[in-house]
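1. return atomic coordinates for the entry below.
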Amino acid sequence: MKHGLPYARRGQVIGLLGGSFDPAHDGHAHITREAMKRFGLDQVWWLVSPGNPLKPHGPAPMGERLERARKVMQHPRVKITDIEAKIGTVYTAQTLEHLKRMYPGVHFVWLMGADNLASFHHWEAWDWIITHVQVGILARPGQRISARMSKAARKYGRFRLKGRKGHLLAGSAPPAWAFVNVPMSDMSSTRLRAEGQWKARDKSDPDQG
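-> Okay, here's the model as predicted:
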């Protein structure tokens, strides 16, 4: 660990799954395991965010979300982190720029759901993200069509690894991105809060971005 941050060796491929995790649930754990397998990742780091700049209200306190995430996701190659809070970044592009500078020789793959790809062009410096790190898209059945029609998918369509080539993503130079179909649990952070299984102050559900 450096300055309380996870350890990674040169040459390793680290998947980054960002979000509020408000709260973390089995669906997050499931897509994490699938991403490691489908994209050939050495580790996955959960980036539990301080808040989402696209959402007006903040999530539950960081300590509560980290504690819950560590109970939900117990795997030797998955690290639960508050990196963005530690390095003081707000936007994904800022976080990635810092990590690339702090971990020379480490390859980062940004992981996100197909629903996030549909709105990806609204993210701060989204072009910079897709041209500097590989992007792995985890799609529920039925989500691929809307994601493929997104501005980002149309602009960078020629760089998509098609078919069953997702395992080549880690070794491809950006821009490079891939879809994998991942049957997901219908459990969600929003549903958990609605059912009263997650009690937290100042509730909202800022996912990635």
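2. switch to C-alpha atoms for all contacts and neighbour counts from now on
-> OK.
3. next SSE after the strand or helix carrying Ile14?
-> Here Ile14 sits within strand 13-19, counting by DSSP states H and E. The C-terminal neighbour of strand 13-19 among helices and strands, as given by DSSP H and E, is helix 26-39.
4. contacts for that next one, please.
-> 15, 17, 41-44, 72-73, 111, 136, 138, 166-170, 180, 182, 184-188 (C-alpha atoms under 8 Å, 6 or more residues apart in numbering).
5. one more sequence to fold, the one below, so I can look at both together:
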Amino acid sequence: MSRTAIGLLGGSFNPPHSGHRALVRHAMKRLHLRGMRVLVSPQNPLKSAGDYAPLEERIAATREMMRGLPNVRVEPEAAEGPTFAVDSIAKRVLREPHTDFIYVMGADSFAGLHRWRRWQALMEMVPIAVVSRPGFRLEALQSPAARAFAKAQVPERLALTLHRRTAPAWCFLTGLDREESSTAIRAREDPSKFGMESAT
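-> Okay, here's the model as predicted:
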């Protein structure tokens, strides 16, 4: 099967960690992607602006974390935040109308997708791959997004066909159960490294 789709993975990457790298490798293998664009968000609108290390530092650290992975490109999701995924993905789809995109997210993010701005529009814009995370399988599969788009779920055995499907279409990918968390790393490290006044 030819590799035709480009994966899009967004996030704060504050900081990036080996779980992010593992997720990229897992998604590229399971979906047979020809490339992945890792989009570093200036600011998640659901989080405080004071919790972030500078964007350029996070981009540099993410590029270092992804070093050596073929066809993986790290770039800013936008020049400044807050950033809404539905807007940044729409711009890429319009800019590259002949490219098949798959939006990749962790199961924890999918579980809370209904809190995102115009999340239904995002579901209807591009196919979505939801990658397993420990403790979030049931929460993701029983989430408002999963229930609202139950008929659009693609069986995991057909994951390689996801890029050829018209959105809404989403697939839950098992096989990756990494415990790493940027939040946990920030709690352990010096808060000043991540632009925080405290470790809360």
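6. overlay them and tell me the TM-score.
-> TM-score of the superposed chains, computed with TM-score structural alignment, normalised by the length of the second structure, equals 0.88; 194 aligned residues with a C-alpha RMSD of 2.2 Å.
7. so which bit of the second structure is the strand holding Ile14 of the first structure matched to?
-> Mapped onto the second structure using TM-score structural alignment, strand 13-19 of the first structure spans residues 5-11.
8. tell me the buried residues in that stretch?
-> Ala5, Ile6, Gly7, Leu8, Leu9, Gly10, Gly11 (16 or more other C-alpha atoms under 10 Å).
9. which residues touch the residue mapped onto Thr174 of the second structure from the first structure?
-> Counting by TM-score structural alignment, Thr174 of the second structure corresponds to Asn181 in the first structure. By C-alpha under 8 Å, 6+ apart, Asn181 of the first structure lies in contact with Leu138, Ala139, Arg140, Pro141.
10. ranking those by neighbours, who comes first?
-> Counting neighbours by other C-alpha atoms under 10 Å, Leu138 leads these with 27 neighbours.
11. could you find the counterpart of it in the second structure?
-> Matched to the second structure by TM-score structural alignment, Leu138 of the first structure sits across from Val131.
12. confirm for me that its match is in contact with Ser109.
-> No. Val131 of the second structure lies out of contact with Ser109 (C-alpha atoms under 8 Å); the separation is 9.6 Å.
13. mind listing the strands for the first structure?
-> Secondary structure of the first structure (DSSP state E): strands located at 13-19, 43-48, 78-81, 107-113, 134-139, 160-161, 177-181.
14. could you tell me where the second one falls in the second structure?
-> Against the second structure, the aligned range for strand 43-48 of the first structure is residues 35-40 (TM-score structural alignment).
15. and stretch 137-144 of the first structure, end to end?
-> Taking C-alpha to C-alpha, to the nearest Å, stretch 137-144 of the first structure runs 9 Å from one end to the other.
16. list the contacts of that stretch.
-> If you take C-alpha under 8 Å, 6+ apart as the criterion, stretch 137-144 of the first structure is touched by 31, 35, 111-115, 117, 177-184.
17. counting by contacts, list what the strand holding Ile14 of the first structure packs against.
-> With contacts taken as 3 or more C-alpha pairs under 8 Å, 6 or more residues apart in numbering; DSSP states H and E, strand 13-19 of the first structure sits against helix 26-39, strand 43-48, strand 107-113.
18. for the last one, packing partners?
-> Read that as strand 107-113 of the first structure. Applying 3+ C-alpha pairs under 8 Å, 6+ apart, we find strand 107-113 of the first structure packed against strand 13-19, strand 134-139.
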